[in-house]
Structure formats: structure tokens, C-alpha cells
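Q: got a predicted structure here, sequence first:
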Amino acid sequence: MKNLVVLIIALFAFFGCGEEESSRATFKEFGPNEEVALKDVSGKELTLVRKNGGFAIKNDESKVLMIDIFGTFCPPCQKEAPELTKYQVENKDKFTLIGLTHFENVTDEYVLNEFLQKFHAYYFITNNQKINDRLVEQIVRDIEYKHEISLPFKVVLKNGEYQILTDVDSGKYGVKYYLGGIKVTKMKEDLAKIYETK
């Protein structure tokens, strides 16, 4: 009996790894100028376009874009949602925040009720796992991020180019992502620098 349990665990591990490798092997890169139609959990639509090695908002490409890869279950994601909403509202002419649900399989209604409304996350949130997973994989490839993603995970783009940000852990400037809950004051400083650049 013990040998059977060991065999089952070994087979699960073997086939589980094979499926993950297979999905990575079949990943389809986004091509130049490829468009990605997104729909948020409340029905609004927005289109991203592949540009300069990253993504921009179609017909609004000069706006600074923050992509927040998050989970509705994630305490830091819940905690920072109201501050991100406030920043989005105060800077709507030059900044757009898009949330991509990741590592979960929930309905749009669940995201709407249990995250957006409960934690005042009134920004664009898309819950299409097929599209979100492809975008997340492209982002980590684009910035050459070699580790496992932890949530929340954010990138900032301007004109399709990934921007340099302050490392959440070390406080040093020089990474292309925010990993974990952010200090909004530091985020504001980074974004102010980005707005000033051409």
C-alpha cells in the first residue's frame, strides 16, 4: 500500500510538471501592434496594443499604464485597493490602472462583490483567465523576471516601455516591477519621475 501511494505521488509530480512545461512551450508571444481586447468585471471595455516591447492603451498611448497582477484573496491587494483607486481618480487624465486577476478561478460577480465593492477597488479589473495568463506570461518574459510571481505584482509602462521603479524590499531604485504591497508615497515619487520623462 505504501509503495502504491509513493507511485501515485511520483506520477502526479511527473505529469504535473509536464503539463506546466507543455503550456510554457506552447506560449504564443504577442506580435508588434497586436491588440488585446479587455472587458472589466462591470462590463467596460478597453484595448491594449503591443508597442515598444510592452503594452499601451489603444488610442490613449501617452497615458502611463500600471498593470496590477493580483488576487481577490490577497491581503496586501485588498489593503492597497482604496489608495490605488484614489490615485487613479486624482490622475485619470494621465494614468490608468488595470488589474488582472491571477492564481484563482472566480466569477466576475464574485470579483465585483467580494473585491471591487468590498475593498473599494474602483478601477479597471479584468477576470478573463485565458487572456490574463497570457498577458502575465508575456510581462514576465518582457522584463526577464526569473522568479515565481507573488501577489501583488505590478509593472508600469509609458508609450509601451517598461519603466524603472523602486524595489519594494530594498528601497533601491532600479527594477521594472513592484513585488508585494507598495508604499503609495514611493509609488507617487516614481510616477512623478515617469510623467516628467519624454
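A: Nice, I can see it. A quick note: this is a predicted structure, and the numbers were derived from the prediction, not measured.

Q: use CA for all of it now, contacts and neighbours both
A: Will do.

Q: just the buried positions in stretch 40-54, please.
A: By 16 or more other C-alpha atoms under 10 Å, the buried positions in stretch 40-54 come out as 40, 41, 46, 48, 49, 50, 51, 53, 54.

Q: ok, now which ones touch residue 93?
A: residue 63 (C-alpha atoms under 8 Å, 6 or more residues apart in numbering).

Q: and here's the other structure:
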Amino acid sequence: MQFKTIAFLSILSILFFAGCDSKENKEETSDSKIEKVEKIEKKTEFQLKATDNSIINIKLENDKIIVKEHPGKIILINFFATWCPPCKVEIPNLIKLQEDYKNDLVIVSVLLEEMKTNDEILAFIKEFNINYIVTNSTDGFEFAKESGGVKSIPTMYLLNKEGTIFQKYVGLVPNEMMEIDIKKVLQK
């Protein structure tokens, strides 16, 4: 009986403290080698389509991530997938943050999953009672790559009101830690 309890707690803690691998092909192709040598100009503007059919325009500018639709707001960008257990576990925390800081904070979840229809994502939103923006756009993968190379999910960026990255979170993050960071950004 004790063995089962210890095994269960061990598995639960592994899930809690781990993120999901992005399942990205790790092999370096000849094209990627050429890109490194030639320093091809990176894409800096992205249009992410939200599930409500609105467009979220994002611009990478120097060390900033500008979300044009929400100037003067603190932005929490959340890279996730519907199949990722830690991503699902963090949803109630994100819902609470959006409720508690609705006047100052905007959460934008960027889906990193191919071949998901908008209807499937809307069903996911309804199932989890999500109250923040969720995007389902092919540009999401490119945005993840260009914004710092998201290696695992969940990964989140907390941006201050000017769009500077205040904090990067990888894996599950306690709600209290994010709240402390949001309050620090609000005080500045």
C-alpha cells in the first residue's frame, strides 16, 4: 500500500514540475545550417487569429514583444497545447489571474498544435471555462520560434506595459509566484 502511495506521489510530482516537450525535430538540416551562416532576416510581425476570429497583431522590436491591440497593459503570453497535461493543470491559475487582474492584465494563449480546428479549440475552451484569449494560428509556431525559441510547453512570458519581458516561466508555475511578479510590474 505504501509503495502505491509513494509511486503515485512520485508520478504526480514529475508531472507537476515538468513541461511537455515541443516534439520538435532536433536534427540540423542543411537549410538550418545555411540560415545560421547567412543570417537570414527574421520575421518580426505576426498575426495570430484568436478563436473569436479577432486578430492579435504582435511585433518583435529589439527586446520587446508588442501586442498592438492592448497598449499599456501587462501581457502574459502562454504557449501551450491541448494534449499537454501541465498545460491543462495551469488553466485554473490563468483563469484566476485574468479575473483578479482584468483591468491591468491580458492573457494571450498561443496554441502550438497543428491540425486543430477552431471548433475543437472552442470545445476545449468551453470544457475548461477559459476566460482569456486563445489563438489558433499557423503563425503561432513562427512566433514561438522568433520570440526566443520555445523548447517546451508550457512556456510563458510576462511582459510589462512597454512590452519588455519581465519574466519567462518554463513548466508549471505556482500562481503565487506569478501574482508576485504581476504586482512588481504594476508598482513600476
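A: Ah, there it is. Since we're looking at a predicted model, the values are computed, not measured.

Q: picking that back up, of all the buried residues of stretch 40-54 of the first structure, which two lie farthest apart?
A: 41 and 53 (27.2 Å; C-alpha to C-alpha).

Q: quick check: chain neighbours aside, which residue is closest to residue 93 of the second structure?
A: residue 175 (5.7 Å; C-alpha to C-alpha, 6 or more residues apart in numbering).

Q: just give me the match in the first structure for the one you found.
A: When the first structure is aligned by TM-score structural alignment, residue 175 of the second structure is paired with residue 184.

Q: return the distance of that match relative to residue 88 of the first structure.
A: Noted for residue 184 of the first structure: a distance of 12 Å to residue 88 of the first structure, by C-alpha to C-alpha, to the nearest Å.

Q: who has more neighbours, these two?
A: For residue 184 of the first structure versus residue 88, neighbours defined as other C-alpha atoms under 10 Å are more numerous around residue 88 (19 against 13).

Q: surely that one is in contact with residue 121?
A: No. Using C-alpha atoms under 8 Å, residue 88 of the first structure is not in contact with residue 121; the gap is 10.1 Å.

Q: residues near the equivalent of residue 127 of the first structure over in the second structure, how many?
A: Matched to the second structure by TM-score structural alignment, residue 127 of the first structure sits across from residue 136. Neighbour count for residue 136 of the second structure, taken as other C-alpha under 10 Å: 24.

Q: again with the one 3 residues further on
A: The burial metric for residue 139 of the second structure, expressed as a neighbour count using other C-alpha under 10 Å, is 18.

Q: residue contacts, it?
A: Taking C-alpha under 8 Å, 6+ apart, we find residue 139 of the second structure in contact with 46, 47, 48.

Q: so the aligned partner of the second one in the first structure is in which element?
A: In this case it means residue 47 of the second structure. Taking TM-score structural alignment, the alignment pairs residue 47 of the second structure with residue 37 from the first structure. If you go by DSSP states H and E, residue 37 of the first structure is part of strand 35-39.

Q: then residue 78 of the second structure?
A: strand 74-80.
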